[in-house]
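Enquirer: Got a predicted structure here, sequence first:
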Amino acid sequence: MIIWSQEAGVRRQHRVRQVVNWLNLSTPIGLLIGVIGRVRFGRGPDGLILGRRYRLPIPPAPAFTVGNVVLVRIDDTALARRPALLAHEARHATQYAWFLGPVMLVLYALTSLWSWLLTGDPASRNPFERHAGLADGGYTERPVRRWRRLRR
């Protein structure tokens, strides 16, 4: 298991992200979720930890991030065909560093609910997903629902 990346190509900003996400406990939580999901851990780009073959049914996304841990459901071949997906997940890792780690989980859940109420999709109006790049994450932006007025 890789907890701290010592690889030569990790830029300073990514090393800072590693430290902050470890200290705010989001990376340990991500590692715990990975253990529960029976993943194989390995090195990812920019100091990320990849948890391959995530097996739990939730969330249904092909990949998701907790701290510096990217939990991936798709195989390495499919992941290689989608390099923007890892860039998207890396942006989420940075968001964990900015938004106090586990607090990010609560904020993300609330903004997903808000997006779902507005569009029927948890990502379309979620500011975390929009900042990480909807298309890079494999999302299609949905329009805001038209609300029908209740007739008396």
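Expert: Cool, the structure landed. Numbering: from 1, shown residues only.
Enquirer: C-alpha only now, for contacts and for neighbours.
Expert: OK.
Enquirer: Check the offset of stretch 30-44 from the chain's centre.
Expert: The chain centre lies 13 Å from the centre of stretch 30-44; the measure is CA atoms, centre = their mean, to the nearest Å.
Enquirer: same thing with stretch 39-48?
Expert: On the basis of CA atoms, centre = their mean, stretch 39-48 is displaced by 13 Å from the centre of the chain it belongs to.
Enquirer: Flag every buried residue along it.
Expert: Judged by neighbour count using 16 or more other CA atoms under 10 Å, the buried positions of stretch 39-48 are 39, 41, 43-44, 46-48.
Enquirer: longest helix of the protein?
Expert: The longest helix of the chain (DSSP state H) is helix 102-119.
Enquirer: list the buried ones in that helix?
Expert: 102, 104-105, 108, 111-116, 118-119.
Enquirer: In JSON lines: those, plus distance to Asp136.
Expert: JSON lines is the format used below for those (distance: CA to CA, whole Å):
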{"residue": "Pro102", "distance to Asp136": "24"}
{"residue": "Met104", "distance to Asp136": "20"}
{"residue": "Leu105", "distance to Asp136": "20"}
{"residue": "Tyr108", "distance to Asp136": "18"}
{"residue": "Thr111", "distance to Asp136": "19"}
{"residue": "Ser112", "distance to Asp136": "17"}
{"residue": "Leu113", "distance to Asp136": "21"}
{"residue": "Trp114", "distance to Asp136": "21"}
{"residue": "Ser115", "distance to Asp136": "18"}
{"residue": "Trp116", "distance to Asp136": "19"}
{"residue": "Leu118", "distance to Asp136": "21"}
{"residue": "Thr119", "distance to Asp136": "19"}
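Enquirer: putting a second one here so we can go through both:
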Amino acid sequence: MRRLYRVRRALNYANLSTPLGLLVARAGRARTEPGPGGLVLAHGYRLPLPIAGAFTVGNVVLTRHGEGYLTGALLRHEARHASQYAACLGLPMLPAYGAAAVVSLLLSGHQAAWNVFERLAGLEDGGYPRRPPLWRRSRPRGRGPAPGPGPRGTAGS
């Protein structure tokens, strides 16, 4: 295993994010197996939240799907989240990610499109869309008042 993966694994155990991920996997009755780069893959997660095809807590990558789902670009995306846990010193990643999801939802109407953690992990690799912020979207024709000055002869406010 490469040195950076060993460092990430050690940091995520020390900062308690991987032990939490293992507890979440156990609570969700997921089957765990060793994965690449020091990750732990947890298949068959059964709890209803979070709503995602896959999610990561520390070095543990969880999915409701069976073996073979966590491959290629999606696994690389989730591995980047494991590195984010190490960089954020573990558990502070959870509220920081939640806040970033709320900001993204307010900016674009989607929880991931402008979430800094998802963008750094690779939106497309995670299966997320790129969306412009709400203020940059064109308004459909025929809705709302026409732009420009108001009716003639009215007093300004």
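Expert: Thanks, I have the structure now. Note that this is a predicted model, so its numbers are computed, not measured.
Enquirer: how about Leu91 of structure 2, what's its match in structure 1?
Expert: Under the alignment (TM-score structural alignment), Leu91 of structure 2 maps onto Pro102 of structure 1.
Enquirer: which residues in structure 2 form helices?
Expert: Assigned by DSSP H, structure 2 shows helices spanning 3-14, 17-27, 72-87, 93-108, 116-121.
Enquirer: once aligned to structure 1, how far is the fourth one on average?
Expert: Spelled out, it's helix 93-108 of structure 2. By mean CA distance after the TM-score superposition for structure 1, the fitted helix 93-108 of structure 2 averages 0.4 Å away from its aligned residues in structure 1.
Enquirer: Where does stretch 105-121 of structure 2 end up in structure 1?
Expert: Against structure 1, stretch 105-121 of structure 2 falls on residues 116-132 (TM-score structural alignment).
Enquirer: got the end-to-end distance for that stretch?
Expert: Using CA to CA, to the nearest Å, the end-to-end distance of stretch 116-132 of structure 1 comes out at 18 Å.
Enquirer: Now find how far off-centre it is within its chain.
Expert: With CA atoms, centre = their mean, you get 13 Å for stretch 116-132 of structure 1.
Enquirer: coming back round to it: wait, which of the helices of structure 2 is closest to Gly53 of structure 2?
Expert: Among the helices of structure 2, helix 72-87 comes nearest to Gly53 of structure 2, with 9.5 Å by CA to CA.
Enquirer: Now that closest one: buried residues?
Expert: Neighbour counts over helix 72-87 of structure 2 (16+ other CA under 10 Å) mark 74-86 as buried.
Enquirer: can you put those residues in a markdown table and add distance to Gly66 of structure 2?
Expert: A markdown table is the format used below for the buried residues of helix 72-87 of structure 2 (distance: CA to CA, whole Å):
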| residue | distance to Gly66 of structure 2 |
| --- | --- |
| Leu74 | 14 |
| Leu75 | 14 |
| Arg76 | 18 |
| His77 | 18 |
| Glu78 | 16 |
| Ala79 | 18 |
| Arg80 | 21 |
| His81 | 20 |
| Ala82 | 20 |
| Ser83 | 24 |
| Gln84 | 25 |
| Tyr85 | 24 |
| Ala86 | 27 |
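Enquirer: Matching Val57 of structure 2 against structure 1, which residue comes up?
Expert: In structure 1, Val57 of structure 2 lines up with Val66, judged by TM-score structural alignment.
Enquirer: how about the nearest residue to that match, chain neighbours excluded?
Expert: Spatial nearest neighbour of Val66 of structure 1, chain neighbours left out: Gly30 (4.7 Å); criterion: CA to CA, 6 or more residues apart in numbering.
Enquirer: Go ahead and flag the most central residue of structure 1.
Expert: Centroid check for structure 1 by CA atoms, centre = their mean gives Thr65 as the closest residue, at 3.0 Å.
Enquirer: So that one is in contact with Glu89, correct?
Expert: Yes. Taking CA atoms under 8 Å as the definition, Thr65 of structure 1 is a contact partner of Glu89 at 6.0 Å.
Enquirer: thinking Glu141 of structure 1 is in contact with Ser124, fair?
Expert: Yes. Using CA under 8 Å, Glu141 of structure 1 is in contact with Ser124, at 4.9 Å.
Enquirer: Excluding chain neighbours, what is closest to Glu118 of structure 2?
Expert: The spatial neighbour of Glu118 of structure 2 that comes closest, neighbours along the chain excluded (CA to CA, 6+ apart), is Ala112 at 6.0 Å.
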